[in-house]
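In: Sequence plus predicted model, see below.
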Amino acid sequence: MYEERASRVPGAVVWWSVSPGSATAARRVLPDGCMDVIWADGALLVAGPDTAAHVVADRPGARYVGLRFGPGTGPAVLGVPAHELRDRRVPLAELWPGAEARRLAERAGEAAELGRSVGAVLEEAAGLRPGAAPGPVDAVVVTAVVNGVRAGLPVARIAADAGVGERRLHRRCLDVFGYGPRTLGRILRMNRAVDLARGGAPFATVAAVAGYADQAHLSREVRSLTGVTLGTLVR
């Protein structure tokens, strides 16, 4: 079971999941350009931006609650450049002061025991962080990059829209997204394609709408980023 809702933290969503079944099962988490703070049965960890699918072995009944920061919005709250967490899962205590991380873990655990919202606890903590509201410069860069790569614009055009040079844009992208604009564009386009396919669109239509050269290009990109075929993801 997986559900989510919009968060009070700008650019974020709260999600929660309980693993079904009676045996440990593998779950494939697709790269999406996001960063998450995750409460996993009492422990708090941070999932950095992935460049490829991350396979998780879920035990039956495992509970997860997460605060997912949209592309470019997590580093200011977490206090670390995104590229330092790329393809990593680390305890929150490695990023925040130990006492602060412990108090948050205790509050989240108490909320879970009392049947209250663990997500609300994570939101409150994130909202109190100094970087919870992005600065105007970072907001302009993030918006220009996300909109640009989704529209398939060349990097030079995206840099111009953001008001910076291409090299500076690349450095800023590493800090806020974890990777450069081309990689971010591949990941966001792949996610759009998967959503279209799961919605029932024929794969040829998915390729055309999502901006791939053809269906073969779509297939190569999906397999490269997720490790499986688009048909497998849809099933």
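Out: Done, it's in. Numbers count the residues shown, from 1 in each chain.
In: from here on, contacts and neighbour counts on C-alpha atoms
Out: Noted.
In: Can you list the neighbours in contact with the top helix by length along the chain?
Out: Longest helix in the chain, counting residues (DSSP state H): helix 181-198. Contacting residues not belonging to helix 181-198 are listed as 31-33, 51, 145-146, 149-150, 152, 155, 170, 173, 177, 203, 206-207, 210-211, 221-222, 225, 230, 233-234 [C-alpha atoms under 8 Å, 6 or more residues apart in numbering].
In: this is the other structure I want to compare:
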Amino acid sequence: MYAERASRLSGAVVWSRTVGPGAPAADTVRPVLPDGCMDLLWNEGRLLVAGPDTRGHLPDGPPARWAGVRFAPGTAPALLGVPAAELRDRRVDLADLWPAAHVRRLRRRVDAAADPAAALEAEALARAADAGPPDPLLGVLVTALGAGRPVAGTADELGLGARQLHRRSVAAFGYGPKTLARVLRLQRALALARAGVPLAETAARAGFADQAHLTRDVTELAGMPPGELLALPR
């Protein structure tokens, strides 16, 4: 069972997922899709960070209980203290990033909490208070690319050269603006398709050249074609 809610941390989502031994096989292998985000995770006594994905990620191991805070795109590096590119397509123990003593104390708090996700959220809020507000340029970039604006035009509007935009994007999102645009287009297409929009119309509205282009891009990013992906339980 999966549940999520908006976090008290701006733009973030607090979520939990419990997959029991009797759950359908499709539910246990549902991929985590690229979305431009990074997560602070708890998994039955383990604390991890999920870096930004460039392809669908299949969770390892048997069915388990998970909780997490999913940070808005571009905001996690300032809170976690590590550039996003260092964690691209990786799941890393939090103790490899933060002082071990602090991680042990946090793990004890989260393990003992009735709601592990809320305990993680409290830690994220505390770190956000120390880190200060996120770079407003990042939010503008995500909004523009998420709406399908071209990368070059967006860079011009932001007053940034191509190299400067690429450098700032890699540090904040883990990859360049063109990959970020593809990831956001994937999410835009899935939202349309899940709302019942036919795939040919979804392709046009999401900014693909045609339905074949949508199929190729979704398959490359998600690891499976759109029809198979849309058939999985959410």
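Out: Everything's here; your move. Just so it is clear, the model here is predicted, and its values are computed rather than measured.
In: before we move on, back to that, how about the longest helix of structure 1, aligned to which bit of structure 2?
Out: Alignment of helix 181-198 of structure 1 against structure 2: residues 177-194, by TM-score structural alignment.
In: so how far is the matching stretch from its chain's centroid?
Out: Put simply, stretch 177-194 of structure 2 sits 12 Å off its chain's centre (C-alpha atoms, centre = their mean, to the nearest Å).
In: How about stretch 25-35 of structure 1?
Out: The answer for stretch 25-35 of structure 1 is 8 Å, by C-alpha atoms, centre = their mean.
In: Quick check: the aligned residue for D39 of structure 2 in structure 1?
Out: So, by TM-score structural alignment, D39 of structure 2 is matched to D36.
In: Kindly report the same for A117 of structure 2.
Out: A117 of structure 2 maps onto G119 in structure 1, by TM-score structural alignment.
In: Give me the distance between that match and A213 of structure 1.
Out: Using C-alpha to C-alpha, to the nearest Å, G119 of structure 1 is found at 40 Å from A213 of structure 1.
In: Please give the number of neighbouring residues around R46 of structure 2.
Out: 16 (other C-alpha atoms under 10 Å).
In: Might one say that it is in contact with R107?
Out: Yes - contact between R46 of structure 2 and R107 holds when scored by C-alpha atoms under 8 Å: they sit 7.3 Å apart.
In: after superposition, how close is the match of helix 181-198 of structure 1 to structure 1?
Out: Superposing on structure 1 places stretch 177-194 of structure 2 at an average distance of 1.0 Å from its equivalents, by mean C-alpha distance after the TM-score superposition for structure 1.
In: What's the match for E221 of structure 1 in structure 2?
Out: So E221 of structure 1 corresponds to D217, using TM-score structural alignment.
In: Can you tell me which helices and strands the helix or strand harbouring its match packs against?
Out: Using DSSP states H and E, D217 of structure 2 falls within helix 211-222. Here helix 211-222 of structure 2 touches helix 177-194, helix 199-206, helix 226-231, going by 3 or more C-alpha pairs under 8 Å, 6 or more residues apart in numbering; DSSP states H and E.
In: Nearest residue to A82 of structure 1 in space, please, no chain neighbours.
Out: Spatial nearest neighbour of A82 of structure 1, chain neighbours left out: G178 (4.3 Å); criterion: C-alpha to C-alpha, 6 or more residues apart in numbering.
In: Pull the number of nearby residues for the match of A117 of structure 2.
Out: Neighbour tally, G119 of structure 1, other C-alpha under 10 Å: 26.
In: Report the mean distance between the helix or strand hosting it and its aligned residues in structure 2.
Out: In this assignment (DSSP H and E), G119 of structure 1 forms part of helix 118-127. Superposing on structure 2 and averaging over aligned pairs (mean C-alpha distance after the TM-score superposition for structure 1), helix 118-127 of structure 1 comes out at 1.3 Å.
In: downstream neighbour of that helix in the secondary structure list?
Out: Using DSSP H and E, the first helix or strand after helix 118-127 of structure 1 is helix 136-150.
In: check contacts around the aligned partner of L94 of structure 2 in structure 1.
Out: Counting by TM-score structural alignment, L94 of structure 2 lines up with L92 in structure 1. The neighbourhood of L92 of structure 1, defined by C-alpha under 8 Å, 6+ apart, consists of V37, L44, L45, V46, A101.
In: Please list which of those residues are preserved in structure 2.
Out: Among those, the ones still in contact in structure 2 (both residues aligned by TM-score structural alignment, their matches' C-alpha atoms under 8 Å) are L44, L45, V46, A101.
In: what residues are up against the nearest residue to A125 of structure 1 once chain neighbours are set aside?
Out: Counting by C-alpha to C-alpha, 6+ apart, A125 of structure 1 lies nearest to L104, which is 7.3 Å off, once chain neighbours are set aside. Contact analysis of L104 of structure 1 by C-alpha under 8 Å, 6+ apart lists V121, L122, A125.
In: same check, this time on A118 of structure 2
Out: Taking C-alpha under 8 Å, 6+ apart, one finds V14 in contact with A118 of structure 2.
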